[in-house]
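Asker: fold the following and give me the result.
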Amino acid sequence: MSQIEIKEENGRLTIYNHRKRKNELDMEEIDLSELIQNKVYGSYVKATKDEDSSRVLYFEPYEEDLETGEVQSGDEQEEKQAEIDPEADIFPKDEREYILVYSVNKKIKYTKGAPEIILKRLLPFKIKILSLRMNKRRLSICMVGYFINAYSNLQIGTQNVCADNVCSKCEFPITDQKTNIIKMIMRGAIQKIKMGMDEIVDSVSTIDKNISAEIEVNGIKIPYGLPKRKWRVKVSKKYFAPIAKIIRDGFMIFVRRNARGNIVLVTRMADEYETTGKYRFWESKIVSRFLYYCGKIVSNFSKKQVNLYFEKETMKAEEGTYEVFSLASENQTSDNYFIIDPKSEDYERICQDKNVVLKYSPKYYWLVYRANNVITTEAPAHLNILRSGNKYIRFRMIELKFVFLQHGVTYMKCHGPTSAFVAGREAEPEYIFVGSEKERDVVVDMLRIPEERVLITGLPIFSTIPYKHITAESEDFVTIMLTFKPYEERLDNFEKSRYYHAIIELYDILKNYVPEEKILIVAHPRIQYLLETTSLKERMWNRPISQVLEITKLMITDYSSVAYNSFYQGAAVLFYQEDIEEYEEVCGNLIPRDEEYIGLRAFDLQEFEDILGQIIQNQKIVLDVARTKEHEENYNSINEFHDGKNVERIYEKLAELKLV
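Answerer: Okay, the predicted model is just below:
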C-alpha cells in the first residue's frame, strides 16, 4: 500500500509521506495559484517504498477560485508555455485544468495545467514517418512508432490518427523503455493509415489542421504531432512549404509542416487561376524546379539587386508601395519591378510604366525566382496565391529578403507566437518600417525582432493621403468596417456569424441618427454577397477602401488598424467591441491599453446608442465631442509623422541599406 497521500483543498495541494518517524521533509504544502501553467515542479518529499517509485499519485480536475486566484492572459500563458514546452502543438484543449502528481525514481513531481499537455510528460511518443502520399482518393501515411509508459497505473485506451474530425484507428506498441526504431520496424510495428478525401473535404472545419496521433489516457484524448523532419532542411521556415498536394472538387488540399516539423493538413478553396492550363504549365513541378535553381544561381552571382514591389494580393497600388517603387526606379544601381494583377482597379492607372509587370506573365515567374528582395505592405505570400501549393514558390518567398512597409499601424491587433511575422517564422521581415518609437517597442516585443531592424520613418500609406482634411464642414458620412473573425472563417452559413449580425444591428441603430444614404458599409467579401440580398444593398461599398476613407467622418470599427488611417485624415473613431473577450481569447490581447485608444468605445448596443446620442446632433457629427484632445495626443504618440514625406524617408533608408 502506498505511503504517499495527496490532498487538494481550498487552492492548496498537500503531499504527505506517512511514516512513523516523521520529519519536516515528509510533508509539503503548495499554493496552487502560484504555479505556472504546465510547468513541472519537484517536491522535497521523497517516496521511500519501491511501489511508489514510478507511478501516478494524483490526477484530478482543478477549478481555481476566480475571486482570489489570478488568471493569466492568453498571451502570457502562450508565452510561458512556449518557454516551458517549445515542442507543444496547438490542439483543441480540455477546458478544465488538472492537477497531476507523479513519481519518477522515487522523486515526486507535480504540475497544474491542460491534461493533454501534462499527461504527455508521462507517455512519450517516438515516431518516424516512412512515407506520405496523397491522391484524389486518399491520404496515405506509413509510419513506425511506439509509446513509452513507465507508469503501471495509467489507464490506456484507444488510439487513432486524426485530421480534424476524420480519424483512422491504429495500434502503436506500448513499451516501458526507449528502444530503437529499426528494431520496431523489424518487429513489424509499422502503421499504414488511409483517410478518404471525401471525408477530409466534407469534415475539416478549419483551413490549417494538425494531423495527430491520438491516444486515450485516463479517459482523456491526448494528441501528439507527427513529425516529418529532414536533416537537409536547416531553416525551419521551409517547413511551411507543401510536401504533397492535389486539387479536387474546387479545393486545394496539401500537407505541409509547422515550425516544429509536424505535419499539417491545409484545405482551402482553389483559386480560379489554379484550374487553368497556364497554371498547370508555369507551376508544374518540372518548370518550377528549373526556374527555382536557375533563379537562385543568377541572383547569387549577380551584383545588381532585383526588387519586387506589390500590395495586397497584387490587387492594389494605393498604400504607398508604388510611390516607393517610383523613387527607387530612378536609381540605376538596382532593378525595380511593381507586380500587379491585370484585374486590379489600379492597373490602368500604372500600366504604362515599363517596369510594371503583370501577375502570372512569363516575366513575372522569372522575376519571382530571380529577385533578391520583396518590398511590400503585405506578407511575401501575397506575391502568389495565398497558401500556395507550389513548394518552389514557397521556398523562394522564404529565401528572399522581406522588407515590410506595413499597410497599417501595428497598434491594435496582437501578433501572437503563431503569427507568420514572428522571428523564425515564414514571413519574418528583414526590416520593418514603423511610425513611432512606441510602435517600434510593440513590434520588437511581439515579433522578437532586434530594434536595429525596426526603422522609424512613418508608413508609406500616410504619404498618399492628406492630413486632417476632414473637418466639421465635411459631409457626415459614417462607415461601418468591422474585422472578420478567424474563428468564423469556415462557417458554412455566414448568416449565423456575429460579424453579419453586428453589421445589421449597428446599421439599424445608425439610421436613427443620420440619413441612410450617409451610412456606408465595407464588408468582408464572404459576407458582402449576403448583405447585398438585404435592404442594405445600396449601402455596400464596392470601390477601393482608400476612397471610402477619404469621405468618412465617423469610422465605426472593432479591432482594425484602419482606425489610425481614418483618424489621420481627420475623422472620429468609435470602437464597437461587444465580443472583445472572445476575440482576445482566440487572437490574443489587443495592444492599446484602455487609456491609449484614439476613439470612444462601446461594449454593447445600448452603450453604442448612448455614444451616438452624444456625438451626433441634428444628424451632424460633432467632431469636437467625438474626437477629443486626449485622442489626438494618443494618436500622435503612436503615429508621429504628419508631413507627407514618409515615402522619401523610406527610400533614404533603403538606399542606406543598399537595397536600392
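Asker: please make it C-alpha for all contacts and neighbour counts, starting now.
Answerer: Fine.
Asker: so how far is the longest helix anywhere in the chain off the chain centroid?
Answerer: What stands out as the longest helix in the chain, according to DSSP state H, is helix 285-301. Mean-position distance between helix 285-301 and its chain equals 30 Å (CA atoms, centre = their mean, to the nearest Å).
Asker: list the buried residues in it.
Answerer: 288, 291, 292, 295, 296, 299 (16 or more other CA atoms under 10 Å).
Asker: show me what contacts residue 544?
Answerer: Applying CA atoms under 8 Å, 6 or more residues apart in numbering, we find residue 544 in contact with residue 345.
Asker: could you also give me the structure for this second sequence? I'd like to compare it with the first:
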Amino acid sequence: AKNMICFINDKKVDIIYQEKRCTSYNISYEIKKLKKRRAKNKSLWLFADMPFRADDNAEHLYRYVMKNYPEKNIAFVLRKNSHDYKRLKKEGFKLVDPKSFKFKYLVFKADKLISSHIERYFFEALGENTLKTKDFVFLQHGITQNDLSSWLNQRKIDLFITGMQDEYDSIAGDFNRYKFTPKEVKLTGFPRWDALLKNNQINTKQIIIMPTWREYIVGSYSKKLMKRRFNPKFYESEYFYRWDSFLHSKKLQELHEKYDYKIVFSPHPQIRPYLEGFNLPNYIIIPSVEMSMQKLFCESSLMITDYSSVAFEMAVLKKPVIYYQFDKDELFAKHTYTQGYFDYNKDGFGIVVLDIDNLLYELKMKLQNHSFKNNFLTPKANSLEKVTQAILFI
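Answerer: Coordinates of the predicted model:
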C-alpha cells in the first residue's frame, strides 16, 4: 500500500504531518522525496569498474581524485575476493563489497555513480529507480566504435565520456541513433590513457593476442553469481575452432622461434572461463588475472585482435594491429552491437584478414620488416583532470 490511513478504536482519524492535517499519508511519495534530498545532501562519489576486477578507467580516476581532491567523499566498489582488493586497499582506496549491505547504503547515500561499465548490480542496486535521484557517469571500458544505440538508449546517463572525435560525433552529433546530446557527452579522453602514455615501452619483443567475446556462444547472465554461466557448447563454435587452430599452428611456433617474440594470449574476460579447453602449447603465455592490462599493452609491440576496442589502446601507443575477422556478418547480426561509423578496413590501425593463412602471412611480414610504428591516434592530454571537471559541472 502506498497510502497510510490511521484508525483508533476502529474510528478513522486525521494525520498531522509537518503542521498539516490530512486523512491519509502518501508514504511512497515522501520516501522518494527523502531519498532525493538525502542523496543530494551527501555528495558521495561511488566508483566501479567490474565487480571482480579494477584496473580500468574508474580505478585511474579514483586515484586521481583521491590525490588531487582530498576533500571529496569517495568510495570504490570491488569484491573482497578480487585479486585487486589488497593492492587497492594498501594504496588507500576506500573499498566496499557489492555483496554487502554497506554497498546498498552507499548507493543510497551517493549522488554520483561513476563506472566504466553499465552493470545492473550497480545502477539497479536499489531497484529500477536507483538512478532517479543520482547522476550516472559512464566512463566507458573502451572506444565505442560500433553502434550501441539500441542498448545505451535504454540507460539514464548524465555524463558520457568519449575518447576520440569520430566517436563523440557518432554519439552526440546530428543525425545518429543515439538519444544523447553535447550536454551529456564530453570529449575528454579516457582516464587510463594518462598512465598508459607515461609507462609505454618501445622495441619490445612481445605480441599480444586479444580477441573479444560473442554473446551468443557464452552462457546466460546469472544475477546471483554476478557473472555468466558456463556454456559447454562453446567448444563447438567457429570462434573456438578458428582461434584454437591459429594458436596451435606450426607456422606460429616457427615465427616465435625464428624471431624470438613472446606470444601472449589474453582474450576477453567472458572467454577466460574457457581457456582450459584451448590446451595451449607451452610457449604461449596466458597472463594471470592479476596482470595489469596496461602493462600488457605497454610491453607489447603488436596486437592481434578481431573487433575489440582494445586496439585503440595500441593506437594511442602508436603500435600496429592485425584484425582477424572470420565471422563479421554473424557477429554484427547476433552480438550486442551493430556496425557503426568505424570501418575496420578504412579506419583501423592495421590490416584486416579473413583466414588463418593471411593472418600468419601478415604477422610474418610485420616481424620480418620490424614495421611497428603507427601514427593513427593522438589522445587528449590531461584526461584525468578533464573528466573530473566534467563531473564537477554536471
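Asker: contacts made by the longest helix of structure 1 with the rest, please.
Answerer: Helix 285-301 of structure 1 is contacted from outside by 281-282, 305, 365-367, 369-372, 392-393, 396, using CA under 8 Å, 6+ apart.
Asker: would you map the strands across the stretch 101-250 of structure 2?
Answerer: Ranges of strands in the stretch 101-250 of structure 2, per DSSP state E, counting those that start in this stretch, are 112-115, 135-138, 159-162, 185-187, 206-209, 221-222, 227-228.
Asker: any chance of TSV for the ones you listed, columns distance to residue 330 of structure 2 and mean neighbour count?
Answerer: Shown next, in TSV, are those (distance: least, CA to CA, whole Å; neighbours: other CA atoms under 10 Å):
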stretch	distance to residue 330 of structure 2	mean neighbour count
strand 112-115	30	25
strand 135-138	28	23
strand 159-162	27	24
strand 185-187	30	20
strand 206-209	21	22
strand 221-222	21	11
strand 227-228	21	15
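Asker: quick one, which of these gets closest to residue 254 of structure 2.
Answerer: Residue 254 of structure 2 lies closest to strand 206-209 among the strands of the stretch 101-250 of structure 2, at 14.1 Å (CA to CA).
Asker: what's the nearest residue to residue 519 of structure 1 if we skip its chain neighbours?
Answerer: residue 478 (4.9 Å; CA to CA, 6 or more residues apart in numbering).
Asker: which one in structure 2 is aligned with that neighbour?
Answerer: In structure 2, residue 478 of structure 1 lines up with residue 207, judged by TM-score structural alignment.
Asker: need the contact list for its match.
Answerer: Residues in contact with residue 207 of structure 2 (CA under 8 Å, 6+ apart) are 261, 262, 263, 264, 300, 301, 302, 303, 304.
Asker: so which of those hold up in structure 1?
Answerer: Among the contacts of residue 207 of structure 2, the contacts conserved in structure 1 (both residues aligned by TM-score structural alignment, their matches' CA atoms under 8 Å) are 262, 263, 264, 300, 301, 302, 303, 304.
Asker: separation between the residue nearest to residue 519 of structure 1 and residue 146 of structure 1?
Answerer: Noted for residue 478 of structure 1: a distance of 61 Å to residue 146 of structure 1, by CA to CA, to the nearest Å.
Asker: likewise residue 166 of structure 1?
Answerer: Per CA to CA, residue 166 of structure 1 is found 22 Å from residue 146 of structure 1.
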